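Enquirer: Below is the structure, and that's it, no one-letter string:
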């Protein structure tokens, strides 16, 4: 992941990614995914390049970027904790668990701890409805969470 590239390099890599996907029908989402895979987020410097190359307005590009919860506009922390916010998890105590996670980390959703270690994100279904409430930590899913299990996850990433 190349997070701290000079502006010209970001534009250059953005162009290379656009060239790779430009021939697809509806290339914007694959381009945004590829940029996030490359940088860990979608850099602001990429927006005008995407808009120009796809003949879209910057507002259209930004609208798509902000509509989907998986895209980030800023680098994430070293660890990403995603809490399921879907109905099944909410009905099994997901709201209380989310409040607990926010309190333990001292941040809200879409924020990163001041030390850059943990980003907290909502996710709208991990497919573990029968094991709710659930979370995903760095790509690994965890079901049937309670306060103790959540605290263990947070402790794991805080070490």
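Expert: All right, it came through fine. What you are looking at is a predicted structure, and each value in this text was computed from that prediction instead of being measured.

Enquirer: CA atoms for contacts and neighbours, from now on please.
Expert: Noted.

Enquirer: what's the single longest helix in this structure?
Expert: Assignment by DSSP state H gives helix 7-21 as the longest helix of the chain.

Enquirer: Report the buried residues of the next helix or strand along the chain from that helix.
Expert: The helix or strand immediately downstream of helix 7-21 is helix 28-39, counting by DSSP states H and E. Within helix 28-39, the residues that count as buried by 16 or more other CA atoms under 10 Å are 28, 30-36, 38-39.

Enquirer: Presented hereafter is structure B, for comparison with structure A:
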């Protein structure tokens, strides 16, 4: 998508949501839904439309883990790193995922081939069935390293 098309999409989203109280969050969610991420080129126009500084909008985008500033891979894998999941092995699962996907544990992201994006999340609401993970918006409970490998392989082969 070209920068011009991106900005047209952002303008459409802003026009549809700017009247809402606290419109910034609905706009950011809608932009990410439409584009898959919130491009840096969108921040100034969102800020101007809401009479905010670009720093305020950028701060919200970077504060919340849900928002991406880069396009995601074909498949998005989110591993819960909250306390309940940690106590059931999520940190080992996270470490394995980083190694398996060739990503840094401190700065997860997208695999070199663009197939998989790995993201941390902090509670998926499956505490009693931890560790938990999401693959392409589908929840998975009682995760293990072999189950992770199988799910990621299935996602990659489905592409």
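Expert: Perfect, I can see it now. This is a predicted model, so every value here is computed, not measured.

Enquirer: Helices of the second structure, start to end?
Expert: Counting by DSSP H, the second structure has helices at residues 3-17, 24-35, 43-50, 54-63, 83-87, 90-101, 145-158.

Enquirer: What lines up with residue 89 of the first structure in the second structure?
Expert: In the second structure, the residue matched to residue 89 of the first structure (TM-score structural alignment) is residue 85.

Enquirer: Count the neighbours of that match for me.
Expert: Number of residues near residue 85 of the second structure (other CA atoms under 10 Å) recorded here: 27.

Enquirer: Over to the one 5 residues further on?
Expert: Number of residues near residue 90 of the second structure (other CA under 10 Å) recorded here: 25.

Enquirer: do the same with residue 115 of the first structure
Expert: For residue 115 of the first structure, using other CA under 10 Å, the count is 9.

Enquirer: Compute the distance between it and residue 106 of the first structure, please.
Expert: Taking CA to CA, to the nearest Å as the measure, residue 115 of the first structure falls 11 Å from residue 106 of the first structure.

Enquirer: Select, out of the helices of the second structure, the one closest to residue 76 of the second structure.
Expert: Among the helices of the second structure, helix 145-158 comes nearest to residue 76 of the second structure, with 9.4 Å by CA to CA.

Enquirer: Can you name every helix or strand that that closest one contacts?
Expert: If you count contacts as 3 or more CA pairs under 8 Å, 6 or more residues apart in numbering; DSSP states H and E, helix 145-158 of the second structure packs onto helix 90-101, strand 133-135.

Enquirer: which of those is buried the deepest?
Expert: Of all these, strand 133-135 carries the top mean neighbour count, a mean of 22, counting by mean count of other CA atoms under 10 Å.

Enquirer: From the chain's centroid, how far away is stretch 89-104 of the second structure?
Expert: A distance of 17 Å separates the centroid of the chain from that of stretch 89-104 of the second structure, by CA atoms, centre = their mean, to the nearest Å.

Enquirer: Sorry, slip of the keys, the one I care about is stretch 39-50 of the first structure.
Expert: With CA atoms, centre = their mean as the basis, stretch 39-50 of the first structure stands 14 Å off its chain's centre.

Enquirer: Residue 16 of the first structure -> the second structure?
Expert: Alignment note: residue 16 of the first structure maps to residue 12 in the second structure; criterion TM-score structural alignment.
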